[in-house]
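S.K.: following is a predicted model, sequence given first.
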Amino acid sequence: MKKFALVLLAAVLGLVFAPPASARPGWAATWTASPHEPSDVFGPNWGTEGFDDQTVRQVLRISSGGPAVRIRLSNAYGDAPLEITGATVARAAEGAAVQPRSVRHLTFGGHRSATVRPGGDLVSDVALLPVEPLQRLTVTLYFAGRTGPATGHTFASATSYRAAGDHRADVAADAFGETSTSWFYVTAVEVVDRTPRRDVVVAFGDSITDGTGSTVDGDNRYPDELAERLRGRKAVVNAGIGGNRVLNDSSCFGEKATERFGRDVLAQPDVRTVILLEGINDIGFSNFPIDCAKPNPEVTAAQLIAGYRDLIGQAHRAGVRVVGATLLPFKGAGYHTERGEAVRDEVNAWIRTSGEFDAVVDFDRATADPADPDALLPAYDSGDRLHPSDAGYRAMAEAVDLSVL
């Protein structure tokens, strides 16, 4: 045990003292959640009011391991400074409980409390918590005062927990009597990477990447299933936002893909490859009358392709590879039309044949019903004819040729 502790300390100190760059440990992303404005369009959300003398415990599953971690927090959509009274990270147990002796108090510049400026973000100091691939962690935040509206991630497909008062270091779940299926403020977990080699995979997209339709707390989103195939050999992080589009912003579904790509993909430490799956909302939202989706113009295949070229250019200028993913079948979905089907077919043909991506993964053919290729295979349909089921997300992950990553 003593020898392990010395090895761990040496790895972490390598982040502070400066050996040659080729030998210096760094950081690698192991989990992400793309932030956006809080919204209660689809039901009550803690983020619209924020928190006041409350503790929020959030459960997440990382993809790769390491000898220590740090946490990123965001106040990107806050209009006032965010006062964080204290925070912890721990290995998760059942529900809101954590494993005994795993709780680590986070510090920020050596202090347990911190302030995040409006529009800014904050990274913690290193926390000496060794983690394994596919391990579930909790990040617990305590706010002694009123936060105002909270930057977060609405469609987490995971349970978060809230308690009155300060329970950041609690091991038991007893105090956490309220639940939500959103994340708040936490945007990334990063691990010490002792041999930096730029091998992080970012899955970038909309609700299908985000995992809508998968079992809550099941970690069955397609990026999760892909991470299970890789078993820590490469990290896979999720940069999906439900309702997101390539070409148009939304007050409830985040900035357009071409705008947020730099923050949510290119800024991730050690990123090498991005899987780009987005565009079905651009096609369908012209028939989606919800106010926060406006503007919702009819989008052509040529316009979507121009957006993809913008994203490919951004990635290549940063030395990041792009895997183009075909758009899944959506016949029978609430916003499906014959016009939209024609646009999807034209876009998918371009993705397959243009040669502008570094590689292609054909999610369309992997999930389509052979008897009706414009529709999801029934076994892969979560029920709305748009979002895959757990089995559908697994089929998507299995369609990825690991050698292209």
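M.R.: Looks like it arrived, so ask away.

S.K.: C-alpha from now on. contacts and neighbour counts both.
M.R.: Noted.

S.K.: which residue ranges form the helices in the chain?
M.R.: 2-13, 46-49, 207-210, 222-230, 257-261, 280-284, 301-317, 338-353, 363-367, 390-399 (DSSP state H).

S.K.: counting contacts, what elements does the fifth one pack onto?
M.R.: Applying 3 or more Cα pairs under 8 Å, 6 or more residues apart in numbering; DSSP states H and E, one finds that helix 257-261 makes contact with helix 301-317.

S.K.: got the angle between the helix it packs on and helix 338-353?
M.R.: Relative orientation of helix 301-317 and helix 338-353, computed by axes from the mean of the first three to the mean of the last three Cα atoms, to 10 degrees: 30 degrees.

S.K.: and helix 301-317, how far from the chain's centre?
M.R.: Centre-to-centre, helix 301-317 and its host chain are 21 Å apart (Cα atoms, centre = their mean, to the nearest Å).

S.K.: ditto for stretch 296-307
M.R.: For stretch 296-307 - counting by Cα atoms, centre = their mean - the centre lies 25 Å from the chain centre.

S.K.: neighbouring contacts of that stretch?
M.R.: Outside stretch 296-307, the residues within contact range by Cα atoms under 8 Å, 6 or more residues apart in numbering are 246-248, 258, 279, 282-283, 285-286, 288, 343-344, 346-347, 350.

S.K.: biggest separation within these, which pair?
M.R.: Considering Cα to Cα, no two members of the contacts of stretch 296-307 lie farther apart than 288 and 350, which are separated by 25.5 Å.

S.K.: from the contacts of stretch 296-307, which single one is nearest residue 76?
M.R.: Looking across these and measuring by Cα to Cα, the closest to residue 76 is residue 258, at 17.4 Å.

S.K.: related to what we said a few turns ago, reformat the helices of the chain as a markdown table; add distance to residue 405.
M.R.: Formatted as a markdown table, the helices of the chain follow (distance: least, Cα to Cα, whole Å):
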| stretch | distance to residue 405 |
| --- | --- |
| helix 2-13 | 27 |
| helix 46-49 | 35 |
| helix 207-210 | 17 |
| helix 222-230 | 10 |
| helix 257-261 | 19 |
| helix 280-284 | 24 |
| helix 301-317 | 14 |
| helix 338-353 | 17 |
| helix 363-367 | 16 |
| helix 390-399 | 12 |
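
S.K.: what about versus this one:
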Amino acid sequence: MLKIAAAAALVAALTAAPAPAEAAGGRWTAAWAAGVQRPSPDVWYPTWAEKGFTNHSVRQTVRVTAAGSAVRIRLSNAYGVTPLRLTGASVGKAGAGAAVQPGTLRPLTFARAASLDIPAGGQAASDPVRLAVEPGDRLTVTLYVEGATGPATYHNLAQATSYRASGDHTRDLGAAAFAETNTSWFYLSGVDVQGGAPAVAAFGDSITDGYAATLDADDRYPDALARRLNGRRPVLNLGIAGNRLLNDSACLGERGVTRFRRDVLDQPRIRSVIVLEGINDIVLAAQDPTPCTTPVVEVSAGDLIGGYRKLIRAAHARGVRIIGGTLLPARLTGDAEAVRDAVNAWIRTGGEFDAVADFERAVADPADPDRIRPAFDSGDHLHPNPAGYQAMADAVDPRAL
């Protein structure tokens, strides 16, 4: 009985109403988004998240996948322990590096004020500004904080360069002040446009997030899918590297069944979601624990299928189509490979997802289906290279979206 009650509570949490900042205005469509994470010590490379910012301007560039006549940004202080005091912000079309194209810079306000306090655990959306954008346009968002922020809510694996400068440079068109660089996003959780078609979310781990993609080249699989759809549907990348479906991590994101509501279902005008998650649950269970992977929990195919069913019920309760992505080859052996095979067989034949994206077969080596094709392998035998990410995007049937 306790297990049934707990499961019911989780589904209720997954399907709860969107936060006001994300639900306001039916005309808004998510054009870019990122899953946010708890600030933590450096995972793979140095970030600014654990120390946060003091009297800094942070300039971040993202590529939108929808057209619109106006834009707004969304900010998250989900993992802040104190309120975030934002002193100023701006948005414009990106130039080279940290530069902004002349004539496109727009100061941002929040409830008509230039500054904003976001409570610990909270989020906020800016007022709209008129700035016509097309699918594929690169936008630069600059945030200025005068005081000390403490540890910063962020997205670790941006595969994009962010810039930092001392002082307020929100209105600078040039790049000269932005001498420091990083490869994470900070506080920025979404960019919305007025207009555009309903969005597709890509939900998963590092394979969705784009590990081994090219820095600043936007050649992850969701990027390739967005180009293939050519603006007919925006595509949002809501992967978090290292993420697991069933277990939290101190530095690799909350478990997928927990973050699904906030990161996917609360996006403005979300229509469908492609789920590719579970390989880390299998792989990390066979490895010694680290501070980032504790707890290490062995999972069965039934455990993962139970997690997928929670996502399916939550998506359907919101009227969102959910597509199951088969797990890619990962050089597994023994029981771990048996779990992956059983999960993929269920995804293909179980009939519970609305459709299937057979990513495994798209990248598998015909000579050895339990391995990634050499032409698609980034070198670690787990993550595709950009050619492999393109093959994954080609495996998605647009009619399923």
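M.R.: The structure has been received and is ready for your questions. In this text the structure is predicted, and so the values were computed from the model without any measurement.

S.K.: before we move on, the earlier item: redo the helices of the first structure as TSV? Include distance to residue 191 of the first structure and mean neighbour count.
M.R.: Below are those laid out as TSV (distance: least, Cα to Cα, whole Å; neighbours: other Cα atoms under 10 Å):
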stretch	distance to residue 191 of the first structure	mean neighbour count
helix 2-13	10	13
helix 46-49	27	19
helix 207-210	22	25
helix 222-230	15	23
helix 257-261	22	20
helix 280-284	33	25
helix 301-317	23	17
helix 338-353	34	17
helix 363-367	30	22
helix 390-399	24	22
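
S.K.: nearest to residue 77 of the first structure, out of those?
M.R.: It's helix 46-49; of those, that one is closest to residue 77 of the first structure (Cα to Cα) at 10.7 Å.

S.K.: once aligned to the second structure, how far is the closest one on average?
M.R.: Once superposed with the second structure, the aligned residues differ from helix 46-49 of the first structure by a mean of 0.4 Å; criterion: mean Cα distance after the TM-score superposition for the first structure.

S.K.: okay, and that helix goes to which residues in the second structure?
M.R.: Helix 46-49 of the first structure corresponds to residues 48-51 in the second structure, going by TM-score structural alignment.

S.K.: picking up where we left off before, who wins for proximity to residue 133 of the first structure among the helices of the first structure?
M.R.: Comparing these under Cα to Cα, the one sitting nearest is helix 222-230, at 8.8 Å.

S.K.: residue in the second structure matching residue 150 of the first structure?
M.R.: Match for residue 150 of the first structure (TM-score structural alignment): residue 152.

S.K.: that match touches residue 39, doesn't it?
M.R.: Yes: under the criterion of Cα atoms under 8 Å, residue 152 of the second structure makes contact with residue 39 at 5.7 Å.

S.K.: now do the shared contacts for those two.
M.R.: With Cα under 8 Å, 6+ apart as the test, residue 152 of the second structure and residue 39 both reach 49-50, 79.

S.K.: including distance to residue 34 of the second structure, could those residues go into JSON lines?
M.R.: Formatted as JSON lines, those follow (distance: Cα to Cα, whole Å):
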{"residue": "49", "distance to residue 34 of the second structure": "15"}
{"residue": "50", "distance to residue 34 of the second structure": "18"}
{"residue": "79", "distance to residue 34 of the second structure": "14"}
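
S.K.: nearest to residue 97 of the second structure, out of the residues you listed: which one, please.
M.R.: residue 49 (21.3 Å).

S.K.: can you pull the contacts of the closest one?
M.R.: Neighbouring residues of residue 49 of the second structure by Cα under 8 Å, 6+ apart: 39-41, 151-154, 186.

S.K.: how about 6 Å then?
M.R.: Taking Cα atoms under 6 Å, 6 or more residues apart in numbering, we find residue 49 of the second structure in contact with 39, 151-152.

S.K.: nearest residue to it in space, please, no chain neighbours.
M.R.: residue 152 (4.8 Å; Cα to Cα, 6 or more residues apart in numbering).

S.K.: got the contact list for that neighbour?
M.R.: Taking Cα under 6 Å, 6+ apart as the test, what residue 152 of the second structure contacts is 39, 49, 52.

S.K.: could you rerun that using 10 Å?
M.R.: By Cα atoms under 10 Å, 6 or more residues apart in numbering, the residues touching residue 152 of the second structure are 37-40, 48-53, 76-81, 84, 185-187.

S.K.: with residue 244 of the second structure instead?
M.R.: 204-205, 252-257, 277-284, 293.

S.K.: returning to what we had before: quick check, nearest of the contacts of stretch 296-307 of the first structure to residue 13 of the first structure?
M.R.: For the contacts of stretch 296-307 of the first structure, the closest approach to residue 13 of the first structure (Cα to Cα) belongs to residue 258, at 37.4 Å.

S.K.: gap between the closest one and residue 305 of the first structure?
M.R.: Going from residue 258 of the first structure to residue 305 of the first structure by Cα to Cα, to the nearest Å gives 12 Å.
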